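[1] just need the structure, nothing else, for what follows:
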Amino acid sequence: MIHKLFTFPIDIVVNIGKKVKEEVDKEFYDLEHIQRKLIHLQMMYELEEIDEDTYKASEIELLSRYEIAKRREMEQVQELTREKEEK
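    Below is the predicted model of the structure:
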């Protein structure tokens, strides 16, 4: 009982950290989210809300994140396939 009393605050911090990581991963590596951001970026450029330099820099960043997200997705698929083959 006393052990739980002392570890409870640590458990809360750990769980909050996990949730924050999940949200950050979603923000930076969710394929659909990145696609929406690319579309929004294109619209802003076409409506002349941002200049070409800003557009290109943001596009490069988003495409880089998209590539990483796609690679992560492929690695997850390969891992699942490998696990099924082992069973």
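[2] could you use CA atoms for every contact and neighbour count after this?
    Noted.
[3] helices along this structure, start to end?
    For the chain, the helices defined by DSSP state H cover 2-29, 31-46, 52-86.
[4] buried deepest among these, which one?
    Comparing these by mean neighbour count (mean count of other C-alpha atoms under 10 Å), helix 31-46 ranks first with a mean of 15.
[5] helices or strands next to that one in the packing?
    For helix 31-46, the packing partners by 3 or more C-alpha pairs under 8 Å, 6 or more residues apart in numbering; DSSP states H and E come out as helix 2-29, helix 52-86.
[6] any chance of those in TSV, plus distance to Tyr45?
    As requested, the helices and strands packed on helix 31-46 are exported to TSV (distance: least, C-alpha to C-alpha, whole Å):
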stretch	distance to Tyr45
helix 2-29	21
helix 52-86	6
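[7] show me the one of those that comes nearest His40.
    Nearest to His40 among the helices and strands packed on helix 31-46 is helix 52-86; the distance by C-alpha to C-alpha comes to 10.6 Å.
[8] one more sequence to fold, the one below, so I can look at both together:
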Amino acid sequence: MIHKLFTAPVNLVVKVGEKIKEEADKELYDIPTIQQKLIQLQMMYELGEVDEQAYKVQEEQLLERYETAKMLEMQEYNEMLNQGK
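    Next comes the predicted model:
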């Protein structure tokens, strides 16, 4: 009983941390969000709000996130297929 009293706050912090990481990963690797950010970046570049160097850096970062998101999506799909067997 005493053990639970001392570990409960730690367990709660761990669960909150896991949820924050899950939400951050969802935002970071959400394909529609990345696509929208790429469109916004392109528009900002075309309107002259972002210079070419900043555009290239941000575009590269977004494309890397997109590639990772697609890879994660494929892994999830393959896992679902394998579970169905």
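[9] superposed, what's their TM-score?
    The TM-score (TM-score structural alignment, normalised by the length of the second structure) is 0.93; 85 aligned residues with a C-alpha RMSD of 1.0 Å.
[10] thinking again about what came up before, and the helices and strands packed on helix 31-46 of the first structure: which comes nearest Ile39 of the first structure?
    For Ile39 of the first structure, the closest of these is helix 52-86, at 10.0 Å, according to C-alpha to C-alpha.
[11] circling back: among the helices and strands packed on helix 31-46 of the first structure, single out whichever gets nearest to Leu41 of the first structure.
    Between Leu41 of the first structure and these, the tightest spacing by C-alpha to C-alpha is seen for helix 52-86, at 6.9 Å.
[12] that closest one to helix 2-29, inter-axis angle?
    If you take axes from the mean of the first three to the mean of the last three C-alpha atoms, to 10 degrees, helix 52-86 of the first structure sits at 120 degrees to helix 2-29.
[13] measure how helix 52-86 of the first structure sits relative to helix 31-46, angle-wise.
    On the basis of the same axes, to 10 degrees, helix 52-86 of the first structure is oriented at 170 degrees to helix 31-46.
[14] now for helix 52-86 of the first structure, which elements pack on it?
    If you count contacts as 3+ C-alpha pairs under 8 Å, 6+ apart, helix 52-86 of the first structure packs onto helix 2-29, helix 31-46.
[15] turn these into TSV, columns for distance to Tyr55 of the first structure.
    Shown next, in TSV, are these (distance: least, C-alpha to C-alpha, whole Å):
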stretch	distance to Tyr55 of the first structure
helix 2-29	18
helix 31-46	6
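[16] can you list contacts of stretch 55-62 of the second structure?
    The contact list for stretch 55-62 of the second structure, computed with C-alpha atoms under 8 Å, 6 or more residues apart in numbering, reads Ile34, Lys37, Leu38, Leu41, Gln42, Tyr45.
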